[in-house]
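Trainee: After the sequence you'll find the predicted model.
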Amino acid sequence: MNVPAHVHLLDRWLSEDVPHGPAVQARVRPGDIVQSGDLPAGLAPLLDPEGRVRRAARGARPVPVREAASAVRGALLARGGTASWRGAALAARLCEEILPEAHEAMLVTMIDPVTGEPVEDEVHADLRWASWPATVRISVVPRTTPAGRRDPACDFAGCSGAVRTAASESGPAEARLRAVCAGNVLADLLGCDGPAAFSIGWEPHGIAPGTWPDHAAVRAWWDTTSWRERYVDDYLDLDYDYGAGGWMSSTHLVASGEDPGDDLPGEGCDALGDHARPATGPWVMGDELRFMNSAVFLDEVEAFCGACRDQTGAGDLADALLGEILVRPLERVGGPERRMLVWADADETGEFWRDSAGEIDVYGDARRLLIVGPTEALYMVFKGEAGI
């Protein structure tokens, strides 16, 4: 889903920066490719989820992958879609870094099935990978105004129906999806070995108004969340290592014949640490979430952003991605005054994402971050090597 994540975020940036520019969409067909004559079936672009605009494939022409990438980028440029610097940077990233990984490409021509007339001002590129059985279609099409409030995750997945969200959920749902897509792009830039190395949850917490920031109320709420229940899944992925003859966890090798359950975190590892008793010494796997001073945490966020810029070499693009992942969510959760309680798997120095050299630790154990504001909470897991 790396390509759709890039495409979805690019489309959202274009819609904000160039409202009259094109839309760009990605549709994925997993499994074996179903052919209809010489055309792959089941990948019609989602021009209009309400069904007011339809397309049907008329023909397909095999082309080199780079030609398909150039056609996509050229369509964006020709229609003014990448007039913003962040759109241009992400479009270049998509075309120059992601698309050439495909091993086969086709350019598909479309007709309007109602009139039978060919559609000349759109680009539809089908890409296939040798490493996994699926086809991705990237379409650059005119932007339509959606009727109603669709679930953004349904748009991302290409649902055929018009799935709706409540007014109160639409904004947070869109923000969560954008943050996950941005995390996917940033993880790719950092060289993390795994998809969606940033796992992000973001929702209203329901703690009674006026109760926050009472720590007892926050702990009572935390005990009811699915986030707490996900601790083991977020931390330990046990896989059999045939070469070593044992089970490999993210911490150490368990010899063959031993119970891999002995390697699970201990009791209390999913609890929130006491704010009155800050931990001393470095954090290790299995420790509880530590309470962090918000000023120390914000210093760490600033250092993390700087390390991302240096390590990726992406500069402004890294800043834009971090805005989606951290800056705007923190502003929403904590407000302009940054009113928030922070727990994290942080060392005594306050370092959360970075290693001892100050670089992003893309091969380290997963790290958790919980931020609880007056009305909403943010839960993030950064998993470097393993992904999620």
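Mentor: Cool, got the structure. Numbers count the residues shown, from 1 in each chain.

Trainee: Please count neighbours and contacts with C-alpha atoms only from this point.
Mentor: Will do.

Trainee: What separation do you get for residue 328 and residue 204?
Mentor: Distance, residue 328 to residue 204, by C-alpha to C-alpha, to the nearest Å: 15 Å.

Trainee: From what I see, residue 227 and residue 379 are in contact.
Mentor: Yes: applying C-alpha atoms under 8 Å as the test, residue 227 and residue 379 come out as touching, 7.4 Å apart.

Trainee: Wait, a helix at residue 6?
Mentor: Yes: assigned with DSSP: H, G, I helix; E, B strand; the rest coil, residue 6 falls within a helix.

Trainee: Among residue 227 and residue 379, which residue is more densely surrounded?
Mentor: residue 379 (18 against 15; other C-alpha atoms under 10 Å).

Trainee: Might one say that the more buried one is in contact with residue 204?
Mentor: No: in this structure, residue 379 is not within contact of residue 204 by C-alpha under 8 Å, at 11.5 Å.

Trainee: Need the overlap of contacts for the two.
Mentor: Counting by C-alpha atoms under 8 Å, 6 or more residues apart in numbering, residue 379 and residue 204 have no contacts in common.

Trainee: Which strands and helices lie in contact with the one helix or strand residue 298 maps to?
Mentor: According to DSSP states H and E, residue 298 maps onto helix 294-312. Under the contact criterion of 3 or more C-alpha pairs under 8 Å, 6 or more residues apart in numbering; DSSP states H and E, helix 294-312 touches helix 167-190, helix 316-322, strand 341-344.

Trainee: what's the closest of these to residue 142?
Mentor: Nearest of the helices and strands packed on helix 294-312 to residue 142, taken as C-alpha to C-alpha: helix 167-190 at 21.2 Å.

Trainee: That closest one versus helix 294-312: what angle between them?
Mentor: Per axes from the mean of the first three to the mean of the last three C-alpha atoms, to 10 degrees, the angle that helix 167-190 makes with helix 294-312 is 50 degrees.

Trainee: Could you check the angle the helix or strand just after helix 167-190 makes with helix 167-190?
Mentor: Using DSSP H and E, the helix or strand that follows helix 167-190 in sequence is strand 198-204. Inter-element angle recorded for strand 198-204 and helix 167-190: 160 degrees (by the same axes, to 10 degrees).

Trainee: Now do the buried residues in strand 198-204.
Mentor: Within strand 198-204, the residues that qualify as buried are 198, 199, 200, 201, 202, 204, counting by 16 or more other C-alpha atoms under 10 Å.

Trainee: and here's the other structure:
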Amino acid sequence: MINIRNLRLCDGLQENAEIQNIKKILGLQHGKEYDNVKSLRYGHLMIMADQDHDGSHIKGLLINLLHSFWPSLLKVPEFVQEFITPIVKATQKNSNNVISFYNMPEYEGLGTSNGKEGAEYFVDLDKHKKDFVWADNEDGEAIELAFSKKKIEARKTWLRALQAGTYFDSNEKHIPYHDFINKELILFSMVDLQRSIPSKVDGLKPGQRKILFCAFMKPIFQEVKVAQFSGYVSEHSAYHHGEASLVGTIIGMAQNFVGSNNISNLLYPSGQFGTRQMGGKDHASGRYIYTKLTPITHHLFNKADELLLNYLSEDGQSIEPTWYLPIIPMVLVNGSEGIGTGWSMRRVLSPVTFQGSHEHSRIRLQSSSINRQYHHQRKGESKPHSPRLPQAEK
């Protein structure tokens, strides 16, 4: 599913399998106004997505699809619905009493539920079924705010105004579209930013930080298969996403061709990790290539600084820190790029020097500062000189 707002039919929309299947299954006619569902093949569209932030994104994309092409359907009572499942289930010791929770930071996907639990959900359908309702024009404005490319600046203001503890009460039977956008989808947008934009402190995204954490914890001084290491990372760092993405991140951290990593690939590439000509996409499968920590990684991330790190906790286990403390600013050294909600980043720097100008002070990284005192005796900070690049937006 893609964000179809502001796209035309000729932009590949007709080739999108998910959208075409939804049109075919429901019997939707392009450009038709609907004040009831009599002409459709089904009277309801029920969204059954995982109870995590990515599930919220899927719900938002479907609502955005309807609002873009068939906005009248959003106003039909009880047409758009969602099916929710428990996020956490607590069982009393020596008892069959089970308490389900629907508003918790942890989550489980639909695949986690077994057949017995699935039957229980459908027996009590009213408890798990929620109806989306159109209240007023504020609903349409909220949907446009979240997905329109014309609302980039407004979207930034929207995200900045998010308050801690925001969530949608699962006890509510009806969900106004603007409440879904402002109390649920906004949480995905914040997580999307955290995943996509690297930290200024260590230059890493959360997935990369989890990999480095597990590389230090194992530790991988001897070569290990990338596919095998990805399983270790998934197990010991509470990684909740696909392993194909994790393997791709490990490979990216080990690539050393020109244009990939300037000062250091943090992991060693043993095998075919891709070439400059193909931008690294021609790497071998994770089953056939190996990696390990490079010697310089332990110098960049000094073990003596571990006492300063704030390690996170998830699913009852200690995982990676909020950020590491490299002895030099890795976000400037290796550069980084990412596209989040409202913001994007692309920083590609010279592997030799940071050239200053009249607008930007010169960055001086003296060899004497490349030690643990870097964090206590900084000589100064400035922005590197680089050409302005166009900002991409999701």
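Mentor: Happy to help now that I have it. Keep in mind that what you see is a predicted model, and the values were worked out from it rather than measured.

Trainee: How alike are these chains, TM-score-wise?
Mentor: With the length set by TM-score structural alignment, normalised by the length of structure 1, the two chains reach a TM-score of 0.29; 194 aligned residues with a C-alpha RMSD of 7.0 Å.

Trainee: Now do the nearest residue to residue 80 of structure 2 once chain neighbours are set aside: how many residues are near it, please.
Mentor: Setting aside the residues directly before and after it, residue 80 of structure 2 is nearest to residue 45 in space (C-alpha to C-alpha, 6 or more residues apart in numbering), at 5.0 Å. Counted with other C-alpha under 10 Å, residues neighbouring residue 45 of structure 2 total 14.

Trainee: Now do residue 45 of structure 2 against residue 72 of structure 2, distance only.
Mentor: Counting by C-alpha to C-alpha, the separation of residue 45 of structure 2 from residue 72 of structure 2 is 14 Å.

Trainee: Also residue 249 of structure 2?
Mentor: The gap separating residue 249 of structure 2 from residue 72 of structure 2 is 42 Å, by C-alpha to C-alpha.

Trainee: what does residue 337 of structure 2 give?
Mentor: On the measure of C-alpha to C-alpha, residue 337 of structure 2 and residue 72 of structure 2 end up 39 Å apart.

Trainee: How about residue 321 of structure 1: what's its closest non-neighbour residue?
Mentor: Excluding the flanking residues, the one nearest residue 321 of structure 1 by C-alpha to C-alpha, 6+ apart is residue 182, at 5.2 Å.

Trainee: That neighbour contacts residue 9, correct?
Mentor: Yes: using C-alpha under 8 Å, residue 182 of structure 1 is in contact with residue 9, at 6.8 Å.

Trainee: Could you list every helix and strand that the lengthiest helix in structure 2 packs against?
Mentor: Longest helix in structure 2 by number of residues (criterion: DSSP state H): helix 53-69. In terms of contacts (3+ C-alpha pairs under 8 Å, 6+ apart), helix 53-69 of structure 2 is packed against helix 71-74, helix 137-147, helix 186-196.

Trainee: Pull out the buried residues from it.
Mentor: Neighbour-count burial for helix 53-69 of structure 2 flags 53-65, 67-69 (criterion: 16+ other C-alpha under 10 Å).

Trainee: so which of those comes closest to residue 117 of structure 2?
Mentor: Closest to residue 117 of structure 2, out of all of the buried residues of helix 53-69 of structure 2 and judged by C-alpha to C-alpha, is residue 55, at 19.5 Å.

Trainee: Return the distance of that closest one relative to residue 17 of structure 2.
Mentor: As for residue 55 of structure 2, its distance to residue 17 of structure 2 is 19 Å (criterion: C-alpha to C-alpha).

Trainee: Go through the helices and strands packed on helix 53-69 of structure 2 and name the closest to residue 331 of structure 2.
Mentor: Closest approach to residue 331 of structure 2 among these (C-alpha to C-alpha): helix 186-196, 13.5 Å.

Trainee: Identify each buried residue in that closest one, please.
Mentor: Using 16+ other C-alpha under 10 Å as the test for burial, helix 186-196 of structure 2 gives 186, 187, 188, 189, 190, 192, 193, 195, 196.

Trainee: just the angle between that helix and helix 137-147, please?
Mentor: Going by the same axes, to 10 degrees, helix 186-196 of structure 2 makes 10 degrees with helix 137-147.

Trainee: and the next helix or strand after helix 186-196 of structure 2, what does it pack onto?
Mentor: Counting by DSSP H and E, the next helix or strand C-terminal to helix 186-196 of structure 2 is helix 206-217. Applying 3+ C-alpha pairs under 8 Å, 6+ apart, we find helix 206-217 of structure 2 packed against helix 186-196, helix 226-236, helix 243-254, strand 317-321.

Trainee: Which positions in helix 206-217 of structure 2 come out as buried?
Mentor: Quick answer for helix 206-217 of structure 2 (16+ other C-alpha under 10 Å): 206, 207, 208, 209, 210, 211, 212, 213, 214, 215.

Trainee: With distance to residue 90 of structure 2 as added columns, please give the residues you listed in a markdown table.
Mentor: Converted to a markdown table, the buried residues of helix 206-217 of structure 2 look like this (distance: C-alpha to C-alpha, whole Å):
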| residue | distance to residue 90 of structure 2 |
| --- | --- |
| 206 | 29 |
| 207 | 29 |
| 208 | 33 |
| 209 | 31 |
| 210 | 28 |
| 211 | 31 |
| 212 | 33 |
| 213 | 30 |
| 214 | 30 |
| 215 | 34 |
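
Trainee: which of those residues lies closest to residue 118 of structure 2?
Mentor: Nearest to residue 118 of structure 2 among those, counting by C-alpha to C-alpha, is residue 207 at 31.7 Å.

Trainee: How much space separates that closest one from residue 248 of structure 2?
Mentor: According to C-alpha to C-alpha, residue 207 of structure 2 and residue 248 of structure 2 sit 10 Å apart.

Trainee: go on, residue 156 of structure 2?
Mentor: 29 Å.

Trainee: who's more crowded, those two?
Mentor: Between residue 156 of structure 2 and residue 248, counting by other C-alpha under 10 Å, residue 248 is the more crowded of the two (18 against 14).

Trainee: Give me the distance between the more buried one and residue 217 of structure 2.
Mentor: In terms of C-alpha to C-alpha, residue 248 of structure 2 sits 20 Å off from residue 217 of structure 2.

Trainee: Great, nothing more from me.
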